[in-house]
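Q: Any chance you can model this:
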Amino acid sequence: MKHAETVTFGGGCLDRSAELRGQADVIAGHLNGAKAKVFPLWRGRVLVSDTPAVRSVSLPVTHDLFQHGQDSPVFLGFDGEYSCFAIDISSWVPDDFDADSFSKFHDTTVYTHPNVPDGAGFRELRSVMTQLSATDAEVLATAKALFSWHESHQFCAKCGTKSEMAESGWQRNCPSCKTPHFPRTDPVVIMLITHGNDVLIGRSPGWPEGMYSLLAGFVEPGETLEAAVRREVNEEAGITVGPVSYLASQPWAFPSSLMFGCAGEATSRDIKIDPSEIEDARWISREEMAKAMRGEHPEILPAREGAIAHFILFHWLSDTLK
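A: From the prediction side, this is the model:
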């Protein structure tokens, strides 16, 4: 797919410089240098400003916000001449924080700190992802995915001992059994399943009313992407699928997936949903989907803008999948 890397979180130019991660002195020199950008993340939220346009906000490592740092800084790489780091400050609690209403997906509250630049606040990444530059999006998604992994992998999976951050945040080592642990990425297939002029869409329980998307599911051990597409569509909607082809991928740091966009041709039409998997599935025509994407369909809202489902559907409607 010729437009594959224009997907949200794709097409950035972050130089990850993995060869430097184990060189503590070199990394420390960059962190304390004049060209260091340090990005704070708070409870999975990113610091961005909307003045004059939406952009990431970095701070000097000496900023007092970083006294709330949960662990060592994570080295992300280089954005041109600037070295990029991130620090998790989740121990900070805003004065107006309401834990009962806090939601990583639906809460649109902007949380501010008195000592950050005017106009800057902590926002849910999905709420601003389409407005960021490609490099900003890549940097913040990388930081978010890494911190999600550190949060959920505090202990050695082999012996249970609390592990320690290593390799500038790209590894955790067990001090007891010496087992190294590395950030995980979960492969997920998301499918443009068509039959003639129609496309198969579905919705999960808890989504906003009317919101539909392409079917998706995790790839299982020992399974190819093609097999995962056929299995997931059959499990969720009872539809059989013939030829399958790859379209594009998208890193999706919510919390740690890599979405593989695929196209498949259905060989059956009768839908029989598994209610434990999805709430509804239906075939809709290209013309109906065009209305939904314009916000004009009476029953169907489009997939979230910035998600690979929206990206694939847009190119399907535009005849630019190839």
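Q: switch to C-alpha atoms for all contacts and neighbour counts from now on
A: Will do.
Q: The nearest residue in space to T135 that is not next to it in sequence: what secondary structure?
A: Using C-alpha to C-alpha, 6 or more residues apart in numbering and skipping the chain neighbours, the partner closest in space to T135 is G12 (4.3 Å). Three-state call for G12 (DSSP: H, G, I helix; E, B strand; the rest coil): coil.
Q: Sequence B follows; please return its structure for comparison with A:
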Amino acid sequence: MAMFFLDQPPMLSRATFDRADEIRDDPDRMASGWPTARVLLVDGNGRYPVADGGGLHWLDATHLGAEPPADAVFLGLDSGGRDLWTRRVDHIDGPTDDPRRGAHGLDADEAGLLATALGILNWHATARFSPVDGSVTAPARGGWVRRHAESGVDEFPRTDPAIITVVHDGADRVLLGRQTVWPDGWYSTLAGFVEPGESLEQCVRREVHEEVGITVREPRYLGSQPWPFPRSLMLGFAAIGDPDEPLAFLDGEIGDAAWFDRAEVIEALEQGGEWVRADGAVGTGTDERRLRLPGSISIARSLITAWAYADR
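A: The predicted model follows:
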């Protein structure tokens, strides 16, 4: 089989907007940009407001007051140089969407801004107190650190690295698994969090063995994608396994796994479909296809697609 690569970055990794890190240290500059700034609101479930055309609906910043609220986060600059912010709220008026379903309809920068907003807001939600001594922390640097009230020590945003691997046989078969809570027919690549003291390649071998009981070789990095559910970075790999090696679900996370032929995978890819209903909930599983693949915003979809069309 020919070596395969991602033909383009995964959907949430294509943004080129200016994060303008230098502005985060300049409160006067952020305040001066606030009157013309725009704000993306996000609710506690990660839903975001949708514009008429299906893109992000931004709120004029002045609707929130004359200066940036303490809990707002500076995201960067849009293509016209306007400041962009985000803020978590309890309720959003008007149409909203779930990022797992709706992000595939956003352009590259909007998808990246949404992923950034979700990741940083999810971190703030769990970082109100110091992990060292339990003291109260407060946002600083435009929301990109949380500062200890007494010591002034900064806590930085946390991102959890995880590997995600398309396991294939070096020819025309790929191994996909499904969690026990997924409806029948829903399969994806294998994934897991990196442990302390572990390289990415070691994590690939360990996670695949824990989940399906086989030993893979030649783990090869392909690309990465932020996955802000709640704040992960998915590091995509390919690895080779032996279809004759018995499968064993050692850690209990995988309810089933199977080797699929390339033609069946391509058929499933071309049938399309998403894994999330219009209301953002997980689908009902009434689709009777043997194989239903992850949605288009996931790096899992990118990895499977790259493998499936490698020889075409």
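Q: Report the TM-score for the pair.
A: The TM-score (TM-score structural alignment, normalised by the length of the second structure) is 0.86; 288 aligned residues with a C-alpha RMSD of 2.2 Å.
Q: What's the local residue count around the aligned partner of the residue nearest to T135 of the first structure in the second structure?
A: Aligning on TM-score structural alignment places G12 of the first structure opposite A15 in the second structure. Residues lying near A15 of the second structure (other C-alpha atoms under 10 Å) number 16.
Q: Contacts only, for the aligned residue in the first structure for D154 of the second structure.
A: Under the alignment (TM-score structural alignment), D154 of the second structure maps onto P180 of the first structure. Residues counted as contacts of P180 of the first structure (C-alpha atoms under 8 Å, 6 or more residues apart in numbering) are Q171, R172, N173, C174.
Q: gap between the first one and T130 of the first structure?
A: Spelled out, that is Q171 of the first structure. With distances taken as C-alpha to C-alpha, to the nearest Å, Q171 of the first structure is found 30 Å from T130 of the first structure.
Q: picking up where we left off before, what about the residue nearest to T135 of the first structure, distance to G222 of the first structure?
A: 31 Å.
Q: And C156 of the first structure, by the same measure?
A: Distance from C156 of the first structure to G222 of the first structure, by C-alpha to C-alpha: 24 Å.
Q: ok, the two, which is more surrounded?
A: Between C156 of the first structure and G222, C156 has the larger neighbour count (other C-alpha under 10 Å), namely 21 against 7.
Q: wait, doesn't the more buried one sit right on C174?
A: Yes: if you go by C-alpha atoms under 8 Å, C156 of the first structure and C174 touch, sitting 5.9 Å apart.
Q: what do those two both touch?
A: In contact with both C156 of the first structure and C174: K162, S163, H181, using C-alpha under 8 Å, 6+ apart.
Q: What does D25 of the second structure correspond to in the first structure?
A: By TM-score structural alignment, D25 of the second structure lines up with G22.
Q: Could you give the number of residues near its match?
A: Counted with other C-alpha under 10 Å, G22 of the first structure comes out at 15.
Q: How much space separates the residue nearest to it when sequence neighbours are not counted from R184 of the first structure?
A: Spatial nearest neighbour of G22 of the first structure, chain neighbours left out: E167 (4.7 Å); criterion: C-alpha to C-alpha, 6+ apart. Distance from E167 of the first structure to R184 of the first structure, counting by C-alpha to C-alpha: 15 Å.
Q: Next: N173 of the first structure.
A: Applying C-alpha to C-alpha to N173 of the first structure and R184 of the first structure gives a distance of 14 Å.
Q: Comparing these two, which residue is more hemmed in?
A: Between N173 of the first structure and R184, counting by other C-alpha under 10 Å, N173 is the more crowded of the two (21 against 12).
Q: mind checking how far the equivalent of W259 of the second structure over in the first structure is from A266 of the first structure?
A: Counting by TM-score structural alignment, W259 of the second structure corresponds to W283 in the first structure. Shown here: W283 of the first structure relative to A266 of the first structure, a distance of 11 Å by C-alpha to C-alpha.
Q: Next: V61 of the first structure.
A: Taken as C-alpha to C-alpha, the span from V61 of the first structure to A266 of the first structure is 54 Å.
Q: burial count for the counterpart of A138 of the second structure in the first structure?
A: Alignment note (TM-score structural alignment): A138 of the second structure maps to E164 of the first structure. When neighbours are defined as other C-alpha under 10 Å, E164 of the first structure has 18 of them.
Q: wait, doesn't E164 of the first structure sit right on P175?
A: Yes: counting by C-alpha under 8 Å, E164 of the first structure does reach P175; the two are 7.3 Å apart.
Q: which helix in the second structure runs the most residues?
A: The longest helix of the second structure (DSSP state H) is helix 108-125.
Q: tell me the average deviation of that one from the first structure after fitting.
A: Its aligned residues in the first structure lie a mean 0.6 Å from helix 108-125 of the second structure after superposition (mean C-alpha distance after the TM-score superposition for the first structure).
Q: how about stretch 220-238 of the second structure, which residues of the first structure does it hit?
A: Under TM-score structural alignment, the match for stretch 220-238 of the second structure is residues 245-263.
Q: Contacts made by the matching stretch with the rest, please.
A: Outside stretch 245-263 of the first structure, the residues touching it (C-alpha under 8 Å, 6+ apart) are 1, 4-5, 7-10, 141-142, 144-145, 148-149, 184-194, 225-226, 229, 244, 264, 308-309, 312, 321.
Q: about what we covered before: ok, average deviation of the helix or strand just after the longest helix of the second structure from the first structure?
A: With elements assigned by DSSP states H and E, the helix or strand that comes after helix 108-125 of the second structure is strand 137-140. Its matched residues in the first structure lie on average 0.6 Å from strand 137-140 of the second structure after superposition (mean C-alpha distance after the TM-score superposition for the first structure).
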